[in-house]
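> Just need the structure, nothing else, for what follows:
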Amino acid sequence: MELHVLDHPLVEHKLTVLRDKNTPSNIFRELVSELVTLEAYEATRKLEVTDKPIETPICPMTGKHLAEPRPMVVPILRAGLGMLDGMTKLMPTAEVGFLGMKRDESTLDIITYANRLPEDLTGRQCFLLDPMLATGGTLVAATHYLAERGAKDVTAINILAAPEGLKRLEQDLDPSIDFKVVVCAVDEKLDEHAYIVPGLGDAGDRLYGVID
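Here you go, the predicted structure:
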């Protein structure tokens, strides 16, 4: 597993405002989108490209364009939806799939309740979007879900990560998967309710409001 933590003053500034409990949902959503775009720049560094002959106003040349099949962006519902706009701003030609997963708050087991993905992901570079990498269970389950469909190159983009979640990824992910994680920060720990400390609270609730 390859881990990249963004180190940039703009990221630190935006992340501080994001963490503040007094930041309203509309600003929270904007900041998530902006942070994901900054993360996406790093996460897409190794995108596969092919040669493309073109003509500039001056002369012919050979440039580059994204290789086929196109990359697949997969937000994990519901909080991952808040990251989709920031990702597609940088990579508008990518295809988008959806994966609905949630954590049972009593058992911490991962439940898959929705899937809108191609049956065959062979040769696709896949990007999983989920704001919080807490216990790591959702990300492990989602990555193996993609791998069962042929994906071998998976990058997770998260706003925050906990050390416990990163450790679980190291232990539980199939080593045959080329797996990378891009985060804005690695926080201190998980609390007794498996929330990241200091964290930013429940990302889904802060993006969209509390749903009973």
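> Every contact and neighbour count from this point should use C-alpha atoms.
Fine.
> now the helices for this protein?
Ranges of helices in the chain, per DSSP state H, are 9-19, 25-43, 81-90, 137-147, 163-172, 203-208.
> just so I know, which of the ones you listed lies nearest D109?
Of all the helices of the chain, helix 137-147 sits nearest to D109, with 7.5 Å by CA to CA.
> list the buried ones in that closest one?
137-144, 146-147 (16 or more other CA atoms under 10 Å).
> do the same with stretch 200-212
In terms of neighbour count (16+ other CA under 10 Å), stretch 200-212 has its buried residues at 200, 203-204, 206-207.
> wait, which of the residues you listed is closest to F179?
Nearest to F179 among these: A203, at 23.5 Å, using CA to CA.
> Do I have it right that the closest one meets L133?
No: taking CA atoms under 8 Å as the definition, A203 is not a contact partner of L133, at 11.0 Å.
> here's the other one to compare against:
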Amino acid sequence: MNNDSLRVIDHPLVQHKLTLMRMRETTTENFRRLLREISQVLAYEVTRDLPTTKVQISTPLTQMSSPLISGKKLCVASILRAGNGMLDGVLDFMPAARVGHIGLYRDPDTLEAVEYYFKMPSDIAERLIVVVDPMLATGHSAIAAISRLKAAGATSIRFVCLLAAPEGVEALQKAHPDVEITTAALDEYLNDHGYIVPGLGDAGDRMFGTR
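Here you go, the predicted structure:
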């Protein structure tokens, strides 16, 4: 595992909220709210090093030179369906970002990702793409999504998740070593069914109440 491209956000408030999400008795409503709140912090962290340029502005009192974001514009790419649970929180933090969707489902036998939908802004080659999906388990979905984005012209991509398994991190780093991974926790391992342990169960089922 390459720790240079992996960032684990250990902020006490993030870890507190994540503990609440892990609890079996947490309701669907609270699970969604907590995911949105953590996603805001993850969005803050993944954009921490965006380039800026100084511009001249007038405040009510005087003129000054002040920074504005420069360089590539932003696009958030949600891996359906669970990625949409993070989307609102990320957009709360960067509301001007464009949004794309990548529809993938995991084959229950092979655990491989199967694509059924892809819709992105036409200018993704000119944007920083922030891919969101709560769980980085086997890594198959993330790898497939990022490969699809690169095939469509994307050149600057970052991946953000709530939880990651070591197996998923290693697989994603091997397939796409240029993609930085930001997560709230690196858990212990994957079980025989491809679930992260200790994890929090199926994030999509828990946020949409379909478990």
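> To L190 of structure 1, which of the helices of structure 1 lies closest?
Comparing the helices of structure 1 by CA to CA, helix 163-172 comes nearest, at 7.2 Å.
> which residues in structure 2 does that closest one match up with?
Helix 163-172 of structure 1 corresponds to residues 166-175 of structure 2 when matched by TM-score structural alignment.
> Mean deviation, that stretch versus structure 1?
On superposition with structure 1, the mean distance recorded for stretch 166-175 of structure 2 (mean CA distance after the TM-score superposition for structure 1) is 0.9 Å.
> Please state the offset of that stretch from the chain centre?
Its chain's C-alpha centre and that of stretch 166-175 of structure 2 lie 15 Å apart, by CA atoms, centre = their mean, to the nearest Å.
> Contacts for that stretch, please.
1-2, 5, 136-140, 142-143, 179, 181, 186-190 (CA atoms under 8 Å, 6 or more residues apart in numbering).
> now swap in stretch 106-113 of structure 2 and tell me
By CA under 8 Å, 6+ apart, the surrounding residues in contact with stretch 106-113 of structure 2 are 104-105, 114, 138, 140-141, 144, 194.
> Same question for stretch 60-78 of structure 1.
Contact partners of stretch 60-78 of structure 1, identified using CA under 8 Å, 6+ apart, comprise 47-55, 81, 83-84, 93-102, 123-130, 204.
> in it, what's buried?
Buried residues in stretch 60-78 of structure 1, counting neighbours by 16+ other CA under 10 Å, are found at 66, 70-78.
> filter the contacts of stretch 166-175 of structure 2 to the buried ones?
Burial by neighbour count, judged by 16+ other CA under 10 Å, picks out 136-140, 142-143, 179, 181, 186-187, 189-190 from the contacts of stretch 166-175 of structure 2.
> So which of those sit within strands?
Judged by DSSP state E, the subset of those located in strands is 136, 181, 186, 189-190.
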